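Colleague: Sequence first, predicted model second:
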Amino acid sequence: MSRRVAREELFKIVFESELTEVKIDETLASYMLRDETNLNTNEKEFIEKYSNGMALNDEKITETLKNNITGWSLERIGNVEKALLKIATYEVLFEDVPAEIVVNEVVELAKKYGDEKSHEFINGVLAKVVVEKNR
């Protein structure tokens, strides 16, 4: 299984959810029915588990991000950045994956999909989230 591929597809789902303002579970259901969805069983399970976890913990994820973003409100952040921050924050708080791996992969996605400085912003916010979690 490629978690990197699954994480990128999860990003696309969360991004679409943010863009359309449709709940993540509804966006996931629609995504899984599309013809172009070409994921193996492990990747689908990863995406479903994380999507469901994010939906169940949305309030905690949002609160954590609001507490760790300096100089911006969560509402003003671009959808790419918001989606990546939500995925990484969920994973750091609720999954047993080393924070360094999560941050590194999300920063790489930010370089691919975000603006020129998105990855720096995301890295800074996630560093604060990790510190807060470890307090």
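Modeller: Sure thing, it's come through. Residues are numbered from 1 along each chain as shown.
Colleague: Every contact and neighbour count from this point should use C-alpha atoms.
Modeller: Noted.
Colleague: Give me the buried positions along the lengthiest helix in the chain.
Modeller: Ranked by number of residues, the top helix in the chain under DSSP state H is helix 3-20. In terms of neighbour count (16 or more other Cα atoms under 10 Å), helix 3-20 has its buried residues at 6-18.
Colleague: which SS class is residue 22?
Modeller: At residue 22 the chain is in coil, as set by DSSP: H, G, I helix; E, B strand; the rest coil.
Colleague: Can you report how many residues neighbour it?
Modeller: 13 (other Cα atoms under 10 Å).
Colleague: same question, residue 23
Modeller: For residue 23, the neighbour count with other Cα under 10 Å is 13.
Colleague: Can you give me the distance of residue 83 to residue 1?
Modeller: 22 Å (Cα to Cα, to the nearest Å).
Colleague: of these two, who's got more company?
Modeller: Taking neighbours as other Cα under 10 Å, residue 83 and residue 1 compare with residue 83 leading, 24 against 12.
Colleague: Show me the helices in the protein, by range?
Modeller: Using DSSP H, helices in the chain cover 3-20, 24-33, 41-56, 58-68, 79-94, 99-113, 118-133.
Colleague: Presented hereafter is structure B, for comparison with structure A:
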Amino acid sequence: MTSFSNKTVARDYAFKFLYKHQLNEFSDLRETLLKSKEAFTLAVDEFDISYVERDKEHPQNDLTPNAKNYGVRLIAGVLENLPELQEIIKPKLKRSFNSLEKVDATILLVAIFEMKDISETPYKVTINEAIEMAKKYGTAEAARFVNAILDKVSKEL
């Protein structure tokens, strides 16, 4: 079992990886994952180098093996289940999924995958972590928006 702090790091790791690749709507990476496990592993390994590199803005980018494993589990789960996760989100929106801020969409995808497919984590924990991530990386309204969507989703899962 992964500890709480490792899961926090793992969610951050998954978010950053997916956000980076969401800029091209996941298409290339999703195709890579579904076709070649080796290519996906290489993409993750390349991302690791930049993620753990310490600099002024990121002095504590520690990534334990447990955190990386959980993060990769989240990444792979989001990519493998992307259409289904988007379909869960779409009815909760007053606009199209593609019009969402990339930060908000990425946070929602990671959180909904975790809520739906990883039973060891209580929904409230996943939602609270997603809210904190939205406060950290999103706009002023992101935390409220993420909370509202995830609250609706949690009642249906």
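Modeller: Thanks, I have it. Values in this document were obtained by computation on a predicted structure and should not be read as measured data.
Colleague: before we move on, back to that, any idea which of the helices of the first structure is most buried?
Modeller: Counting by mean count of other Cα atoms under 10 Å, helix 79-94 has the highest mean neighbour count of the helices of the first structure, with a mean of 22.
Colleague: Specify, as a residue range, where it falls in the second structure.
Modeller: Counting by TM-score structural alignment, helix 79-94 of the first structure falls onto residues 102-117 of the second structure.
Colleague: contact partners of that stretch?
Modeller: Contacts with stretch 102-117 of the second structure, where a contact means Cα atoms under 8 Å, 6 or more residues apart in numbering, come from 11, 14-15, 18-19, 22-23, 74-75, 77-78, 81-82, 85-86, 89, 97, 121-123, 126-127, 130, 133-134, 137-138, 142, 146, 149-150, 153-154, 157.
Colleague: Please apply the same query to stretch 100-112 of the first structure.
Modeller: With Cα under 8 Å, 6+ apart as the test, stretch 100-112 of the first structure has contacts from 4, 8, 80-81, 84-85, 88, 91-92, 118-120, 122-123, 126.
Colleague: same thing but 6 Å
Modeller: Applying Cα atoms under 6 Å, 6 or more residues apart in numbering, the contact partners of stretch 100-112 of the first structure are 118-119.
Colleague: how much does that stretch stray from the second structure?
Modeller: Averaged over the aligned pairs, stretch 100-112 of the first structure sits 0.3 Å from the second structure after superposition, using mean Cα distance after the TM-score superposition for the first structure.
Colleague: separation between the residue nearest to residue 24 of the first structure when sequence neighbours are not counted and residue 129 of the first structure?
Modeller: Closest residue to residue 24 of the first structure apart from its sequence neighbours, by Cα to Cα, 6 or more residues apart in numbering: residue 17 at 5.5 Å. Counting by Cα to Cα, the gap from residue 17 of the first structure to residue 129 of the first structure is 22 Å.
Colleague: roughly how far apart are the residue sitting nearest the centre point of the second structure and residue 38 of the second structure?
Modeller: Geometric centre of the second structure, nearest residue: residue 110, 3.1 Å, by Cα atoms, centre = their mean. To residue 38 of the second structure, residue 110 of the second structure is 22 Å away according to Cα to Cα.
Colleague: and if you look at residue 5 of the second structure?
Modeller: For residue 5 of the second structure, the distance to residue 38 of the second structure - Cα to Cα - is 28 Å.
Colleague: can you check residue 74 of the second structure too?
Modeller: Distance from residue 74 of the second structure to residue 38 of the second structure, by Cα to Cα: 17 Å.
Colleague: And residue 126 of the first structure? What does it align with in the second structure?
Modeller: Using TM-score structural alignment, the partner of residue 126 of the first structure in the second structure is residue 150.
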